[in-house]
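*Asks:* turn this into a model:
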Amino acid sequence: MIDELDLVVLKRDLPAERLAAGDVGTVVLVHRHGEGYEVEFTTLSGDTVTVVTLDAADVRPVEPREIVHARAVR
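*Replies:* Down below sits the predicted model:
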């Protein structure tokens, strides 16, 4: 179960939002008991890139042994 304030990993590219599969975001709202999520994606310095509504199939929970990879947002 993914809850508010959990970190999630994007499973597909969203070019219109400047997001790529693998980007990590924070769930800010859970829709319909987990059918969808409002997710905020930020830079490492804390600036919001975008907040998007995503289906449950578009994200997955962060795994304990994963590492974050940095990339520039254009």
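*Asks:* all contacts plus neighbour counts: C-alpha atoms, from now on.
*Replies:* OK.
*Asks:* list the contacts for residue 42?
*Replies:* 25, 48-50 (CA atoms under 8 Å, 6 or more residues apart in numbering).
*Asks:* actually residue 53, sorry about that
*Replies:* Counting by CA under 8 Å, 6+ apart, residue 53 touches 36-39.
*Asks:* on that earlier part again, which of the contacts of residue 42 are buried?
*Replies:* residue 25 (16 or more other CA atoms under 10 Å).
*Asks:* here is a second sequence; please produce its structure as well for comparison:
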Amino acid sequence: MKFNEFDAVVLLRDYQKEGLKKGDIGAVVMVHTEPNEAYEVEFVNEKGITKAIITLLPNEIDKA
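*Replies:* Okay, here's the model as predicted:
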């Protein structure tokens, strides 16, 4: 599935090192097409402060 910048996405697994859990919602902030399709996704806390920005593959996220 292809995503666009600013799409809301949901994590499909935990990322303990980053403090993220399956089901967390983030926003795509950058789309990479080379060498492979990947997405920079930003996750924020309830106060709107960034918790993590991580690069994810298409099979690691889904539309929120």
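*Asks:* superposed, what's their TM-score?
*Replies:* Laid over one another, the chains give 0.89 as their TM-score (TM-score structural alignment, normalised by the length of the second structure), with 62 aligned residues with a CA RMSD of 1.5 Å.
*Asks:* thinking again about what came up before, narrow the contacts of residue 42 of the first structure to those in helices?
*Replies:* Among the contacts of residue 42 of the first structure, DSSP state H puts none in helices.
*Asks:* quick one: which of the contacts of residue 42 of the first structure is nearest residue 56 of the first structure?
*Replies:* residue 25 (13.5 Å; CA to CA).
*Asks:* still on that earlier bit, among the contacts of residue 53 of the first structure, which ones are in strands?
*Replies:* Among the contacts of residue 53 of the first structure, the members found in strands (DSSP state E) are 36-39.
*Asks:* residue 21 of the first structure: which of those is nearest?
*Replies:* Looking across those and measuring by CA to CA, the closest to residue 21 of the first structure is residue 39, at 13.8 Å.
*Asks:* including neighbour count and distance to residue 1 of the first structure, could the contacts of residue 53 of the first structure go into JSON lines?
*Replies:* Converted to JSON lines, the contacts of residue 53 of the first structure look like this (neighbours: other CA atoms under 10 Å; distance: CA to CA, whole Å):
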{"residue": "36", "neighbour count": "19", "distance to residue 1 of the first structure": "12"}
{"residue": "37", "neighbour count": "25", "distance to residue 1 of the first structure": "12"}
{"residue": "38", "neighbour count": "17", "distance to residue 1 of the first structure": "15"}
{"residue": "39", "neighbour count": "25", "distance to residue 1 of the first structure": "15"}
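*Asks:* can you list which of these carry over to the second structure?
*Replies:* Retained in the second structure (both residues aligned by TM-score structural alignment, their matches' CA atoms under 8 Å) from those: 36-39.
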